[in-house]
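Peer 1: Following is a predicted model, sequence given first.
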Amino acid sequence: MSCCMNDDDPFPADECLFTDTFSQDSVYNLMGQELSIIQLFGANLGVAAPVWESAVQLCRYFEGHSVEWRGRRVIELGSGTGVVGIVAARLGADVTLTDLPMTLPQLEANVCANMPSSGWPSAPPTVLPLSWGEDHTKFPSDWDLVLGADIVYIPKLFPLLVDTLAHLCKQKGVVYLSSKMRKEHKTASFFKKHLPTRFNVQLVHRYDNLNINIYRASFRKAR
């Protein structure tokens, strides 16, 4: 760290304090896997930069339920740092990580940083841009699992997220969403009013001390 001071300045001019972007590397042990996760904090990534607790707890939930990942096709929405999807890929799933375009370099860096020493058991995770409700039809509809951690916080996007989930799950996919239940973001209304319009929704776990809920949803086909 470089630092310079001037007697006329009220604060030290530490250049690191004024950079637009800085990175932080953290180690997580999840589902028997050790991950080294790069988080690029700055104005461009915003909420996509950090590892949110909802992602960690979704991994804990899966670990407690002995989910079989090998051979399953998995897509993660709003991947951010890619923690959940990368763990699934290390355990043998065929994973696609998605987020807005500016987030993809962070995702790609984390995929590269977490390739197992013996190579990916299935295939390297695919990293693709996906804007809900806009280009979701470019993606197939035959996923086994659709995952999301702390992606429900912008009410105006709720209908677009439901449309995207419905397309991805048309054939067989099951959705798992882990969410901090923030009143100011009307998170509960998404799971009580919006998602049930197209899905059968079940609260499968709650972490009271963290105010995090995990929901399982299956697409309700029209009769």
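Peer 2: Cool, the structure landed. Numbers count the residues shown, from 1 in each chain.
Peer 1: C-alpha from now on. contacts and neighbour counts both.
Peer 2: Fine.
Peer 1: and the residue nearest the centre of the chain, what does it touch?
Peer 2: The centroid of the chain falls nearest to residue 79 when counting by Cα atoms, centre = their mean (3.1 Å). For residue 79, the contacting residues are 48, 85, 97, 98, 99, 107, 148, 149, by Cα atoms under 8 Å, 6 or more residues apart in numbering.
Peer 1: I'd like to know how far the fourth one sits from residue 4.
Peer 2: Computed with Cα to Cα, to the nearest Å, the distance linking residue 98 and residue 4 is 41 Å.
Peer 1: out of the two, which sits in the busier spot?
Peer 2: More crowded of residue 98 and residue 4, by other Cα atoms under 10 Å: residue 98, with 23 against 9.
Peer 1: list the buried ones in the host helix or strand of the more buried one?
Peer 2: Assigned by DSSP states H and E, residue 98 falls within strand 94-99. Within strand 94-99, the residues that qualify as buried are 94, 95, 96, 97, 98, 99, counting by 16 or more other Cα atoms under 10 Å.
Peer 1: After that strand, which helix or strand is next? Please name it.
Peer 2: Going down the chain from strand 94-99, the next helix or strand is helix 104-113, by DSSP H and E.
Peer 1: which other helices and strands contact that next one?
Peer 2: strand 33-42, strand 126-129 (3 or more Cα pairs under 8 Å, 6 or more residues apart in numbering; DSSP states H and E).
Peer 1: what's the offset of stretch 163-173 from the middle of its chain?
Peer 2: The chain centroid and the centroid of stretch 163-173 are separated by 17 Å under Cα atoms, centre = their mean, to the nearest Å.
Peer 1: Structure two is appended below for comparative analysis:
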Amino acid sequence: MSCCVNDDDPFPADECLFADTFSQDSVYNLMGQELRIIQVFGANLGVAAPVWESALQLCRYFEEQRVEWCGTRVIELGSGTGVVGIVAARLGADVTLTDLPVTLPQLKANVCANMPSSGWPSGPPTVLPLSWGEDHMKFPSDWDLVLGADIVYLPETYALLVDTLAHLCKNKAVVYLSSKMRKEHKTPSFFEEHLPRRFYVHLVHRDDNLNNNIYRASLRKD
């Protein structure tokens, strides 16, 4: 996979990840790009395996807003299949995809499967492990955009996620989080209580049918 991915991380692809699993390939047309996404279903990946509707919603929102990706530095948290970040990379962004180590082989496979025929405009996405609140200080703070799709569902991680976002946004990066608003997981409390403690938070899109919100956030300076 090294021909397709920046192999800067210490976690090599674990072929055992794909044992006792099944994979599904799906094609998505997002922001004018056709993506072939591999989803590996099994006990190892859990919620990181599928393409969640929140990721598709975020891509559609960016397309409606006609976001200019060329030359932007983007980091995606909890990338899972990598849909959002891969589209951004195909459109010219310098992208880093992050998730827990067990998810990295699926991410790398999807980066390889979606390399443009003419090559990556700003280089292939870098794939790195990132555990919120633990090793975020190893990452720089010079991003333009910090993205996340359906990563707000475990209340015990909310404070860690805010700490991570605050570090990544020190140099005025803008955060976009797309999330299904699950009351049983206290998702609304993250955006109404946890995140506003350190960020200015604005709801920029709401889909009532899917119960999905997209928020834009920027770090408070006070």
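Peer 2: Happy to help now that I have it. These numbers come from a predicted model, not from an experiment.
Peer 1: Fetch the TM-score of the aligned pair.
Peer 2: After superposition, the two chains reach a TM-score (TM-score structural alignment, normalised by the length of the second structure) of 0.91; 204 aligned residues with a Cα RMSD of 0.7 Å.
Peer 1: got CSV for the contacts of residue 79 of the first structure, with distance to residue 126 of the first structure too?
Peer 2: Formatted as CSV, these follow (distance: Cα to Cα, whole Å):
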residue, distance to residue 126 of the first structure
48, 18
85, 10
97, 6
98, 8
99, 12
107, 10
148, 16
149, 18
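Peer 1: quick revisit: is it possible to get a markdown table of the buried residues of strand 94-99 of the first structure that adds distance to residue 26 of the first structure?
Peer 2: Supplementary listing: those in a markdown table, determined by distance: Cα to Cα, whole Å:
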| residue | distance to residue 26 of the first structure |
| --- | --- |
| 94 | 24 |
| 95 | 22 |
| 96 | 22 |
| 97 | 20 |
| 98 | 21 |
| 99 | 21 |
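Peer 1: Just name the closest of the residues you listed to residue 128 of the first structure, please.
Peer 2: residue 98 (5.0 Å; Cα to Cα).
Peer 1: Spit out the contact partners of the closest one.
Peer 2: Residues near residue 98 of the first structure by Cα under 8 Å, 6+ apart: 75, 76, 77, 78, 79, 104, 127, 128, 129, 130.
Peer 1: quick one on the thing from earlier: for the helices and strands packed on helix 104-113 of the first structure, give me CSV that also has mean neighbour count.
Peer 2: Below are these laid out as CSV (neighbours: other Cα atoms under 10 Å):
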stretch, mean neighbour count
strand 33-42, 19
strand 126-129, 18
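Peer 1: In the contacts of residue 98 of the first structure, find the pair that's most separated.
Peer 2: So, the contacts of residue 98 of the first structure by Cα to Cα: farthest apart are 75 and 104, at 14.6 Å.
Peer 1: Looking at the two, which one has more neighbours?
Peer 2: A direct count of neighbours by other Cα under 10 Å for residue 75 of the first structure and residue 104 places residue 75 higher, at 28 against 21.
Peer 1: The more buried one touches residue 86, doesn't it?
Peer 2: No: here residue 75 of the first structure lies out of contact with residue 86, judged by Cα atoms under 8 Å, at a distance of 10.7 Å.
Peer 1: Could you tell me which residues touch both of these two?
Peer 2: Common neighbours of residue 75 of the first structure and residue 86 are listed as residue 95 (criterion: Cα under 8 Å, 6+ apart).
Peer 1: any idea which helix is longest in the second structure?
Peer 2: helix 53-65 (DSSP state H).
Peer 1: what helices or strands is that helix leaning on?
Peer 2: Counting by 3+ Cα pairs under 8 Å, 6+ apart, helix 53-65 of the second structure packs on strand 22-30, helix 83-90, strand 145-149, strand 174-180.
Peer 1: do that again at 10 Å, thanks
Peer 2: Judged by 3 or more Cα pairs under 10 Å, 6 or more residues apart in numbering; DSSP states H and E, helix 53-65 of the second structure is in contact with strand 22-30, helix 83-90, strand 145-149, strand 174-180, strand 199-207, strand 212-219.
Peer 1: For that helix, give me the average deviation versus the first structure.
Peer 2: Once the two models are superposed, helix 53-65 of the second structure sits on average 0.2 Å from its counterpart in the first structure (mean Cα distance after the TM-score superposition for the first structure).
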